[in-house]
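Asks: All I have is the shape, not the residue letters:
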């Protein structure tokens, strides 16, 4: 965290100071030896959907473009340019984190007969197939954006019974440091997760 600066990094190695609306962005080379702060996501979700205790669901790892498929925290500098938050990383690759947090959120409701990941041997009724479309800090709007597309697949006949795109934005509060950025992403993800869980319980 560098005061009110948003620190980003990209390859190839070069340094460039760019002034952006509301935030100063320092672009640095990727490959430095500094240790990164590691961040996780919150799973506290309250779902209002009905119980489906006679249903078991499978949550595969979400798909995502390669830019979102790593443990780096994406920052959108413009509509066509992305960077990554310097000295910060997720505790795992983002798709695996989202998968794990969705499983936890479904389990924590206590409203399903079972929730699992591929390979755990559950007799599955439905698969929750998802694609991460956005999981980023937007510097121009000074906000976090999360967007996830979800399909509910009948595991017995391969039919998609419902599909929907979930999105949420959360403002970056306080100083523009790494912790503030992650908190905004966490808040947006919590909103999306709660909506996914509630919608799924109503659909199955």
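Replies: On my side now, so go ahead. None of the values given here were measured: they were computed from a predicted structure.
Asks: When you work out contacts or count neighbours from here on, use the C-alpha atoms and nothing else.
Replies: Will do.
Asks: Correct me if wrong: residue 138 contacts residue 76.
Replies: Yes. When contacts are counted by Cα atoms under 8 Å, residue 138 is listed as touching residue 76 (4.9 Å).
Asks: Report the buried residues of the longest helix along the chain.
Replies: The longest helix of the chain (DSSP state H) is helix 178-203. For helix 178-203, burial by neighbour count (16 or more other Cα atoms under 10 Å) applies to 178-201.
Asks: Give me the helices and strands touching that helix, please.
Replies: Secondary-structure packing of helix 178-203 (3 or more Cα pairs under 8 Å, 6 or more residues apart in numbering; DSSP states H and E): helix 94-109, strand 126-138, strand 143-154, strand 160-171.
Asks: try 10 Å
Replies: Under the contact criterion of 3 or more Cα pairs under 10 Å, 6 or more residues apart in numbering; DSSP states H and E, helix 178-203 touches strand 5-10, strand 37-39, strand 52-58, strand 88-90, helix 94-109, strand 126-138, strand 143-154, strand 160-171.
Asks: then this one, side by side with the first:
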């Protein structure tokens, strides 16, 4: 069932990771979760930028044209999915270094469920005030990192000491991936694909 681990990851994460590890789902199930949960930040950002208006802290709220907001939201949606796949591939690739033998589905489960709190932060876009988004985003990022550190030893079936180093490597790779996605956005904006204000 889609989203069947969502509440468990928030209420009892370690037990939920054990449940995920015991009942490895098909690739289709992880993909369904990812495709659905990635809609949250994309749709909420579209509503906020096209209809509510972003409040940068001073002056009037900024609005994007509906077409521009749609393009930005679609780009965000596919960028988030690509980011999770990139993180899953890096976790899969690094597994051999830490004596783990994951298949790609396990790595995708780890990346997808770890990214879930970050995607849920997308609801905060419906109150588009910069300081609020930053605070909620920081909370979501912190919880995602916590899920990663608790999930790696369980999903990859390795000791906690190795799991800590493995998770630290995945966090570092994820930050590099995030910077690469942000740089891609800047390059695309400079080529004329940037947002259009109303």
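Replies: Now that the structure is in, tell me what you want to look at. Bear in mind the structure is a predicted one, so any value in this text is a computation, not a measurement.
Asks: Give me the TM-score for these two chains.
Replies: Here the superposed chains carry a TM-score of 0.30, computed using TM-score structural alignment, normalised by the length of the second structure; 108 aligned residues with a Cα RMSD of 5.8 Å.
Asks: who touches residue 143 of the second structure in this structure?
Replies: 9, 10, 114, 115, 116, 117, 118, 137, 149 (Cα atoms under 10 Å, 6 or more residues apart in numbering).
Asks: That one looks like it's in a helix, true?
Replies: Yes. Under DSSP: H, G, I helix; E, B strand; the rest coil, residue 143 of the second structure falls within a helix.
Asks: so how far is residue 136 of the second structure from it?
Replies: 11 Å (Cα to Cα, to the nearest Å).
Asks: sorry, back to before: need the overlap of contacts for residue 138 and residue 76 of the first structure.
Replies: With Cα under 10 Å, 6+ apart, residue 138 of the first structure and residue 76 have common neighbours 82, 144, 145.
Asks: Out of these, the closest to residue 63 of the first structure would be?
Replies: residue 145 (17.3 Å; Cα to Cα).
Asks: you'd agree the closest one is up against residue 167?
Replies: Yes. Here residue 145 of the first structure lies in contact with residue 167, judged by Cα atoms under 10 Å, at a distance of 7.4 Å.
Asks: Those two: which has the busier surroundings?
Replies: Taking other Cα atoms under 10 Å, residue 145 of the first structure and residue 167 do not tie; residue 145 has more neighbours (25 against 19).
Asks: Need the nearest residue in space to that one, chain neighbours excluded.
Replies: residue 169 (4.6 Å; Cα to Cα, 6 or more residues apart in numbering).
Asks: Just to check, that neighbour is in contact with residue 183?
Replies: No. With contact defined as Cα under 10 Å, residue 169 of the first structure does not reach residue 183; the gap is 11.8 Å.
Asks: Name all residues that sit in contact with those two at the same time.
Replies: In contact with both residue 169 of the first structure and residue 183: 144, 189, using Cα under 10 Å, 6+ apart.
Asks: Pull out the buried residues from stretch 141-161 of the second structure.
Replies: 141, 143-145, 147-156, 158, 160.
Asks: Equivalent analysis for stretch 16-25 of the first structure, please.
Replies: The neighbour-count check on stretch 16-25 of the first structure (16+ other Cα under 10 Å) flags 23, 24, 25 as buried.
Asks: how close does the second one get to residue 150 of the first structure?
Replies: Here the criterion is Cα to Cα. By it, residue 24 of the first structure lies 35 Å from residue 150 of the first structure.
Asks: Same check on residue 197 of the first structure?
Replies: Counting by Cα to Cα, the separation of residue 197 of the first structure from residue 150 of the first structure is 11 Å.
Asks: Residue 96 of the first structure now?
Replies: For residue 96 of the first structure, the distance to residue 150 of the first structure - Cα to Cα - is 16 Å.
Asks: And residue 101 of the first structure, by the same measure?
Replies: 15 Å.
Asks: Same question for residue 168 of the first structure.
Replies: Residue 168 of the first structure is 14 Å from residue 150 of the first structure, by Cα to Cα.
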